[in-house]
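**Student:** build me a model from this:
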Amino acid sequence: MNGNTKECNNDNKHFLDSSNIHYCRGNTNERSETDKRSYECLYPGCAVIAKSYKEYITHRKTHGQPFIYECKVPGCGRTFHHDSSFRSHKQTHEPKPQCEGCGKFFATRITLQHHKKICKTKSQNETQFGHSSQA
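**Tutor:** Next up, the predicted model:
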């Protein structure tokens, strides 16, 4: 097994890129050991799901170069020639991270993490001094 793959907890599919995991669909019912690992081809119109990384790479070569990535989110179907563009696009389908403390939304998880440090500090100061900055 390639150490760079990420596994979906819903149905044990493996993906080369952790951002592909949100495409992972399936149920949580137990499956036989032979059905647990699979790799979904992202080429437009291709529905192949390989059972091993080696099988996936062999299959991928049948599509020629350059490899085209297709967004498989229902209703989208956009295609990309570069993995980085594809990964960036996929974020548009993900919910925006939100602060539980104040309800603000953020473009990335990293900006939310930075905000949480400030938001937590602000909340602690308001509690400590017995007032709120909200009017």
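**Student:** CA only for contacts and neighbour counts going forward, please
**Tutor:** Will do.
**Student:** quick check: residue 7 touching residue 40?
**Tutor:** No: the pair residue 7 / residue 40 is not scored as a contact, 12.0 Å apart, by C-alpha atoms under 8 Å.
**Student:** check the gap between residue 109 and residue 115 for me.
**Tutor:** In this view, residue 109 and residue 115 are 10 Å apart by C-alpha to C-alpha, to the nearest Å.
**Student:** another one to check against the first:
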Amino acid sequence: MTLAFLQLDETGVYVTGAGYAPALGENMVAAPEGRDPSEFLRHYYLDGFLVPRPQPPLPVRIPGGWQVGGCPLGTGIAVYDVTGGEILDYFTASSGGQDYEFALPDAGTYRLEIDAPDPFTDVKLTIEVP
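**Tutor:** So this is what the prediction gives:
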């Protein structure tokens, strides 16, 4: 018989893996019964309950460009020009709630990577500028 499990990080808070095994090993807990364990890869334990990790703020269009508003302290944001193969900008929030604004003036494909501190998930997205 195999058990559905969730692999936790060293703190026992964040789910870092999921699958099936004949027995639970170190830093493993049983997945909720009757559910596919992979459903919980973006979850963590909060006050003893398994809950989805929040997403960091996402970019929104503003006049003249884009804004990622209300970034948690320590959030890193990288803007890549995929077409040109270069990093255009890197921002690190030095205080909580900080806004980051950027422009993509040329037509092309851009990748935005938002690396927020725990418990937030990381986000990678593509922006096409016609």
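**Student:** next, the TM-score between them, please.
**Tutor:** TM-score for the superposed chains, counting by TM-score structural alignment, normalised by the length of structure 2: 0.23, backed by 53 aligned residues with a C-alpha RMSD of 5.0 Å.
**Student:** tell me the spacing between residue 114 of structure 1 and residue 88 of structure 1.
**Tutor:** 21 Å.
**Student:** make that residue 60 of structure 1, sorry
**Tutor:** In this view, residue 60 of structure 1 and residue 88 of structure 1 are 21 Å apart by C-alpha to C-alpha.
**Student:** of these two, which one has the most company?
**Tutor:** Using other C-alpha atoms under 10 Å as the criterion, residue 60 of structure 1 and residue 88 rank with residue 60 on top: 17 against 10.
**Student:** looking at this, that one is in a helix?
**Tutor:** Yes: according to DSSP: H, G, I helix; E, B strand; the rest coil, residue 60 of structure 1 belongs to a helix.
**Student:** pretty sure residue 50 of structure 1 sits against residue 60.
**Tutor:** No: between residue 50 of structure 1 and residue 60 there is no contact under C-alpha under 8 Å: 9.8 Å.
**Student:** just give me the neighbour total for the residue lying closest to residue 81 of structure 2 once chain neighbours are set aside.
**Tutor:** Spatially, and ignoring its direct neighbours in sequence, residue 81 of structure 2 is nearest to residue 110 (4.7 Å; C-alpha to C-alpha, 6 or more residues apart in numbering). Neighbour count of residue 110 of structure 2, defined by other C-alpha under 10 Å: 22.
**Student:** try residue 127 of structure 2
**Tutor:** Residue 127 of structure 2: 15 neighbours (other C-alpha under 10 Å).
**Student:** can you check residue 99 of structure 2 too?
**Tutor:** What residue 99 of structure 2 shows, counting by other C-alpha under 10 Å, is a neighbour count of 14.
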